[in-house]
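Trainee: Sharing a sequence plus its predicted fold:
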Amino acid sequence: MKVDVLTETVIAAPCERVAAYAADPVHAPEWYANIESVQWLTPPPVGVGSRVAFVARFLGRRLAYTYEVTAYESGSRLVMRTAEGPFPMETTYTWEPYGEGAARTRMTLRNRGEPRGFASVGAAVMAAAMRRAQKKDLAALKALMER
């Protein structure tokens, strides 16, 4: 069973600022509750072909995986796919100015993939857990950006 979870939020901060912060993997542990560590495998900054290793905890399990950036449009879109990890996953961020004066940003976070191994048994449970986690993560990012 495939998993496809899309969440979004509106952040009271300029699009360029939100995108620059969220697109930098070094900041991920600051707003992703489940991410424990991040390590660049290629030299920063982020760009197509960049590879980053993550260690996370999800559904009570430790997950180590490597993402490779497959698309990057500075300030508007970032797509990463697992190059190594427990199951194929793609994460997409989008950012766009929102409202008058563009002092706010609409950000979407989408995770989709095909769980296998332990995760394939409960894909529906996994999708629900991902949705909850993504909402919390975007709320944390919103709080950081609106300080």
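Mentor: Yep, it's here. Residues are numbered from 1 along each chain as shown.
Trainee: From here on, just use CA atoms for contacts and neighbour counts.
Mentor: Will do.
Trainee: In the helix or strand harbouring residue 142, which residues are buried?
Mentor: Under the criterion of DSSP states H and E, residue 142 resides in helix 123-145. Of the residues in helix 123-145, those buried under the neighbour-count criterion (16 or more other C-alpha atoms under 10 Å) are 123, 126-127, 130-131, 133-135, 137-142, 145.
Trainee: for stretch 8-19, same thing?
Mentor: For stretch 8-19, the buried set under the neighbour-count rule, 16+ other C-alpha under 10 Å, comprises 8-16, 18-19.
Trainee: Determine which two of those residues are furthest apart.
Mentor: Within the buried residues of stretch 8-19, 8 and 16 form the most distant pair, 16.8 Å apart (C-alpha to C-alpha).
Trainee: second one coming, line it up with the first:
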Amino acid sequence: MVDVHVETVINRPPDHVAAYAGNPDNAPEWYSNIKSVQWHTQPPMTVGSKLAFSARFLGRTLDYVYEIIELSPGQRLVMRTAQGPFPMQTTYAWTPEGQASTRMVLRNTGSPAGFSKLAGAVMAPMMRRAMRKDLRKLKELLESR
């Protein structure tokens, strides 16, 4: 089992941060590994919505479909993919921090299978580094607007 959790405080209100970070169309702007996102269901996003992501990680292209399994606008978004060698669940949580800032938590959990199971212990630190970098980029983008 891999469970990686990172967080940051962004100097913007929670509704602003959640609206941007929770919009999958914006993911390629702040996730360094995500190259594209395609809707498999019609927007707007609701529980049951499906989105295809194409990413680069460890020199490989990974294509996967996330399904939205929990959505509390402005507070929490949970999406899960079941296919592939590394099924993953991604959680975003946004909470107020002070008067006009947001604590954003990004968490990825998964249970690798086969060869990926052996790579799981090595992947967690790499994922943590990438996730920290992505949150820094998100913070920079939102605080410069």
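Mentor: The structure has been received and is ready for your questions. What you see is a predicted model; the values in this text were computed from it and never measured.
Trainee: nearest to residue 60 of structure 1, of the buried residues of stretch 8-19 of structure 1?
Mentor: Minimum distance to residue 60 of structure 1 across these is 24.9 Å, recorded for residue 8 (C-alpha to C-alpha).
Trainee: Wait, a strand at the closest one?
Mentor: Yes - following the definition DSSP: H, G, I helix; E, B strand; the rest coil, residue 8 of structure 1 is counted among the residues of a strand.
Trainee: looking at it, it is touching residue 96, isn't it?
Mentor: No - in this structure, residue 8 of structure 1 is not within contact of residue 96 by C-alpha atoms under 8 Å, at 11.3 Å.
Trainee: what is in contact with those two at once?
Mentor: Between them, residue 8 of structure 1 and residue 96 share these contacting residues under C-alpha atoms under 8 Å, 6 or more residues apart in numbering: 106-107.
Trainee: could you point out the longest strand in structure 1?
Mentor: Secondary structure of structure 1 per DSSP state E: the longest strand is strand 61-73.
Trainee: that older thread, now the two most distant members of the buried residues of helix 123-145 of structure 1.
Mentor: Comparing all pairs in the buried residues of helix 123-145 of structure 1 by C-alpha to C-alpha, the longest separation belongs to 123 and 145, at 32.0 Å.
Trainee: coming back round to it: tell me which of the buried residues of stretch 8-19 of structure 1 fall in helices.
Mentor: Residues from those lying in helices, with DSSP state H as the criterion: 15-16, 18-19.
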